[in-house]
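> task: produce atomic coordinates for the following.
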Amino acid sequence: MTLEKNPTPQQSQGVPELEPVRRGPRTAVSAAVARRLFHAAVNRLAVTVHEGPSGSRGGRTLGQGGPSMTLHRPEEFYARLGRDGLIGFGESYMTGAWEADDLAGFLTVPAARMATLIPEPLQRLRAFVTPRLPGHHRSTEANSQANISHHYDLSNDLFQLFLDETLSYSSALFDTSQVPVGAGPGSVGDHLVATPPEPADDPDPRLHGPDLAEAQGRKIERLLDEAGVTDGTSVLEIGTGWGELAIRAARRGARVRSITLSVEQLELAEQRIAAAGFADRCDVELMDYRALGADGRTYDAVLSVEMIEAVGAEFWGTYFRTIDQVLAPGGRVAIQAITMPHDRMLATRDGETWINKYIFPGGFLPSVEVIDQITRDETGLRLTGQLEMGSHYAETLRRWDRRFLAQRDAVLALGFDDVFLRVWHFYLAYSQAGFASGYINVSQLTFTREDQ
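Okay, here's the model as predicted:
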């Protein structure tokens, strides 16, 4: 699919307003610095960057060879990069100032070297130049529903265009071996790594093969196993999604309470649960996790799939203390969490990113180490198992992106525009690159009580 290369920088449905390039001495100086840093970084990478106006014969080629990027409007690119860093990098893609035939492939190369691309003396200035997370994006009780709604209430029809039939919007677990690894930084308890899956495509890019739905089911069933969900188990799910985990838990004979802050997800989840015949076993409520515990109810199993990313660093302790409070004696906790290395988490904490601004307001990724530390310091929970599966998320995202691009006309028919298409293609490819490079990871984490 070819996306429009120069969409007008204006308000787009589902996308915050994109500012035009600012002019003046500060922009000129920051653009010149960005150009030098970008050239120095690219020339150390296995990529190819074509710099020059579209169709120009006087451009230059940078890099050591590899996935290619074309700067159609270099002046705009360096102005945005200089003024707004990685946010500007993403915004210049949104306007079509640059293009890449294999966007995820190109982004994977710098993602693997992210911590060393900028000289260390300049990295120390990060806190002074990186935008801070806006106050209205902090994941407080007052802000959280708006943050969630920004993404998850865009349109159920939109998500159905690129997700598989289970409507699972989280990493799948493909049928591969799981290899135990030795103890080391970031590994706690029984530590397994899922070997990478083989990439596979359905002949029709608008479709997903049955193996993706099977892999999503495998992910959920493993979490239910880890949490000990069987006939008669009382289950709490924090973050409903579109109801697939609740359906599968109810199918085992469990009684499920699921909470969400997405109005659209709640509506469709209830419909799917009822259609599956489990309306009498599942209750879905619009509720912030911080309101749990007020009624004194406890649960044998607490599950949460890729919800901790929206909690915000300042509320991680609240999140785990709440889980500890509502977990019944002898209960188990299983969560799926996107994580980043501890040193990168510390270096980027409290800053705003392109993903925050355009996709997930208030989101921030924890490290496995900080999860272990918080649960040890503030709760009776203990991390007893970990399955890393980052390569499986890279493959999941590759398939979502492929299908999303193939559904261009259907996305436009929902009222979205070319700016939105570019934003979401960049988001999916950027995320795929993060997992493919190992810059970010995803794990299933199991917790039990200290005295069990």
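
> going forward, measure contacts and count neighbours with C-alpha atoms only.
Fine.

> can you give me the strands for this protein?
48-51, 60-62, 68-71, 98-99, 178-180, 190-194, 234-238, 255-260, 282-286, 299-305, 327-339, 381-388, 441-449 (DSSP state E).

> let me have those strands in a markdown table, adding distance to Thr318 and mean neighbour count as columns.
Listed next are the strands of the chain as a markdown table, based on distance: least, Cα to Cα, whole Å; neighbours: other Cα atoms under 10 Å:
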| stretch | distance to Thr318 | mean neighbour count |
| --- | --- | --- |
| strand 48-51 | 45 | 20 |
| strand 60-62 | 48 | 15 |
| strand 68-71 | 43 | 21 |
| strand 98-99 | 42 | 24 |
| strand 178-180 | 31 | 13 |
| strand 190-194 | 25 | 19 |
| strand 234-238 | 13 | 25 |
| strand 255-260 | 16 | 23 |
| strand 282-286 | 19 | 19 |
| strand 299-305 | 15 | 25 |
| strand 327-339 | 14 | 23 |
| strand 381-388 | 13 | 22 |
| strand 441-449 | 16 | 23 |
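
> one more, please, to line up against the first structure:
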Amino acid sequence: MANGKAMTVGEMASLFLDPATPVRIDAFDGSHFGPADADLKVNVATPNCMYQLLAHPSEIGIVRAYILGDFGVEGIDYADPYPAMRKLISLSKYVKPLTPASIARVSAGILSHGFKKPPVPSTEGPSKFARIKRGLMPHTEKADSETVSFHYDMSNEFYADFLGPSMTYTCAVFDNEHMSLEDAQANKLRLILDKLDLKPGERLLDIGCGWGSMVITAARRGIKALGVTLSKEQAAYANEWIAREGLQDLAEVRVQDYREVPEHDFDGICSIGMMEHVGVKNYQSYFEEMFRLLKPMGRLVNHQITISHDKPHGKPGTDEFLDRYIFPDGDLGAPGFIESCIHDAGFNVVHQENLRQHYALTLHHWNQNLSEHWDDAVKQVGFERAKVWGMYMAACALNFELDGIQIHQFLAAKPDRVGHPDGKWYPLRQWWQA
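The predicted structure is shown next:
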């Protein structure tokens, strides 16, 4: 952006970064910041990067610049940018405090070249406000159907590229860090079914069943399993899988909202990675619906991402990047609030555990799978969207490691208010193998 005495990108960087910052910034205008031999090298490739940051001086600005190639890191693996992200966050201690004067100087420097509206990536979805203007109030059945379709109805083949054969899009459970992803996913499904302690012939409802891995696993045990999802692609895949296994008499997957399931008196319900789509303000009614669908002494396992620090009730718990690119209307709650909602719906909360480290490991496996199948992933959904998914999963892995987010499993039982002194309601101590 050198133009006479106009401020260069390197000079702009010096307003916000300490001179000792171990980074090299090379810019399109020929300017630089930092030592040439720095381990971390950043490229501000086009003026659009600066206009993105001016228009959105937040994560959405840098995300747009990264997706469109206006900003990059030397040697970055688009399928697994975790190492680059680790290096970038290590720079936080070198960032100078923002001041009105420094912000004004940079803004004036950019605008001295005229105003330009920066482009928006084609993979970016509408804002929450734009969705509401269209009549899609968050977490109504119509809005949930559209937002779930936005995330899941892209390409089953694309999801297979990083999920692997299990097609299980939730946190695995590892016995150790050397366990394979497939074994850890099977371990997670086993753990949930063992907690529910269902017998052959008993009935399971899997809410937000994905591509059917839990339904299939339950049916193999002789359990009658019904899965519901709002994704047509997932349901088609799951029912084809059920047919290949010859389990049609025991398993079924429907495109159906959980609020519309006509059956009731289930022996067990699992909700695995579903609550992120429900909305914190709807947690109480969600668990009340689960309570209604279960028979007395039935059990519920709720497995969901949580936030590490509580927040005011009803305040959205996800950021703009996730809302625009990944999970529209996604929302996270704190574990204490969730447990209170389960309790207040009438359940006895029997057990809960935090699997935070397990999800970080799961995501590292997914990033590695995406890297190994990168060419096919790009073929399935395009370079831009594949790049978004690599960034999303790497950022989530980092967030789990930094304890910004966690994941909890809650086991609860529906009491029948009769009392069972012989322990038939549930055993006196933990009955499943961790």
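
> returning to that earlier point: as CSV, the strands of structure 1 with distance to Ala413 of structure 1 would be great.
As requested, the strands of structure 1 are exported to CSV (distance: least, Cα to Cα, whole Å):
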stretch, distance to Ala413 of structure 1
strand 48-51, 34
strand 60-62, 39
strand 68-71, 29
strand 98-99, 24
strand 178-180, 42
strand 190-194, 39
strand 234-238, 33
strand 255-260, 28
strand 282-286, 29
strand 299-305, 31
strand 327-339, 32
strand 381-388, 38
strand 441-449, 33
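
> closest one to Leu158 of structure 1 among those strands?
Across these, Leu158 of structure 1 has its closest neighbour in strand 255-260 (18.8 Å, Cα to Cα).

> and the closest one, how far from the chain's centre?
23 Å (Cα atoms, centre = their mean, to the nearest Å).

> show me which helix runs longest in structure 2.
Longest helix in structure 2, counting residues (DSSP state H): helix 383-401.

> what does Gln432 of structure 1 align to in structure 2?
Counting by TM-score structural alignment, Gln432 of structure 1 lines up with Ala397 in structure 2.

> which one is Phe321 of structure 2 nearest to, not counting chain neighbours?
Distances taken as Cα to Cα, 6 or more residues apart in numbering put Ile60 closest to Phe321 of structure 2, at 5.9 Å, once the chain neighbours are dropped.

> mind checking what the one you found lines up with in structure 1?
Under the alignment (TM-score structural alignment), Ile60 of structure 2 pairs with Ile87 in structure 1.

> contacts only, for that match.
Residues near Ile87 of structure 1 by Cα atoms under 8 Å, 6 or more residues apart in numbering: 81, 353-354.

> distance of it relative to Glu309 of structure 1?
As judged by Cα to Cα, to the nearest Å, Ile87 of structure 1 and Glu309 of structure 1 stand 19 Å apart.

> Tyr152 of structure 1: which of the contacts of Ile87 of structure 1 is nearest?
Ranked by distance to Tyr152 of structure 1 (Cα to Cα), these are led by Trp354 at 17.4 Å.

> what separation do you get for the closest one and Phe364 of structure 1?
For Trp354 of structure 1, the distance to Phe364 of structure 1 equals 12 Å [Cα to Cα].

> equivalent analysis for Gln160 of structure 1, please.
Gln160 of structure 1 sits 25 Å away from Phe364 of structure 1, taking Cα to Cα as the criterion.

> which of those two has more neighbours?
Phe364 (24 against 14; other Cα atoms under 10 Å).

> how about that one, what's its partner in structure 2?
Using TM-score structural alignment, the equivalent of Phe364 of structure 1 in structure 2 is Asp331.

> verify the stated contact: its match with Tyr283.
No: using Cα atoms under 8 Å, Asp331 of structure 2 is not in contact with Tyr283, being 10.5 Å away.

> where does stretch 229-238 of structure 2 end up in structure 1?
The alignment of stretch 229-238 of structure 2 onto structure 1 (TM-score structural alignment) covers residues 260-269.

> now the helices for the stretch 151-300 of structure 2?
Counting by DSSP state H, counting those that start in this stretch, the stretch 151-300 of structure 2 has these helices, from start to end: 156-163, 181-196, 213-220, 232-245, 283-293.

> out of those, deepest packed?
Among those, helix 213-220 has the highest mean neighbour count (mean count of other Cα atoms under 10 Å), at a mean of 24.

> what's that one packed up against?
Contact analysis of helix 213-220 of structure 2 by 3 or more Cα pairs under 8 Å, 6 or more residues apart in numbering; DSSP states H and E lists helix 181-196, strand 203-207, strand 224-229, helix 232-245, strand 251-255 as its packing neighbours.

> can I get those in TSV with distance to Ser127 of structure 2?
Below are those laid out as TSV (distance: least, Cα to Cα, whole Å):
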stretch	distance to Ser127 of structure 2
helix 181-196	34
strand 203-207	27
strand 224-229	24
helix 232-245	24
strand 251-255	26
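
> among the ones you listed, which comes closest to Leu15 of structure 2?
helix 181-196 (44.8 Å).

> what span of structure 1 lines up against that closest one?
Using TM-score structural alignment, helix 181-196 of structure 2 pairs with 212-227 in structure 1.

> please point out which of the contacts of Ile87 of structure 1 structure 2 shares.
Compared against structure 2 with both residues aligned by TM-score structural alignment, their matches' Cα atoms under 8 Å, those retain 353-354.

> now, among the contacts of Ile87 of structure 1, which is nearest to Thr448 of structure 1?
Once Cα to Cα is applied, the member of the contacts of Ile87 of structure 1 that ends up nearest Thr448 of structure 1 is Thr353, at 33.8 Å.

> burial count for that closest one?
25.

> same thing with Val419 of structure 1?
Residue neighbour count, defined by other Cα under 10 Å, stands at 27 for Val419 of structure 1.

> that one matches what in structure 2?
Matched across to structure 2, Val419 of structure 1 falls on Glu384, judged by TM-score structural alignment.

> do you know how far that match is from Ala395 of structure 2?
17 Å.

> how about Gly30 of structure 2?
Separation of Gly30 of structure 2 from Ala395 of structure 2 (Cα to Cα): 30 Å.

> one more: Ser107 of structure 2?
Look at Ser107 of structure 2 and Ala395 of structure 2: by Cα to Cα, they are 28 Å apart.
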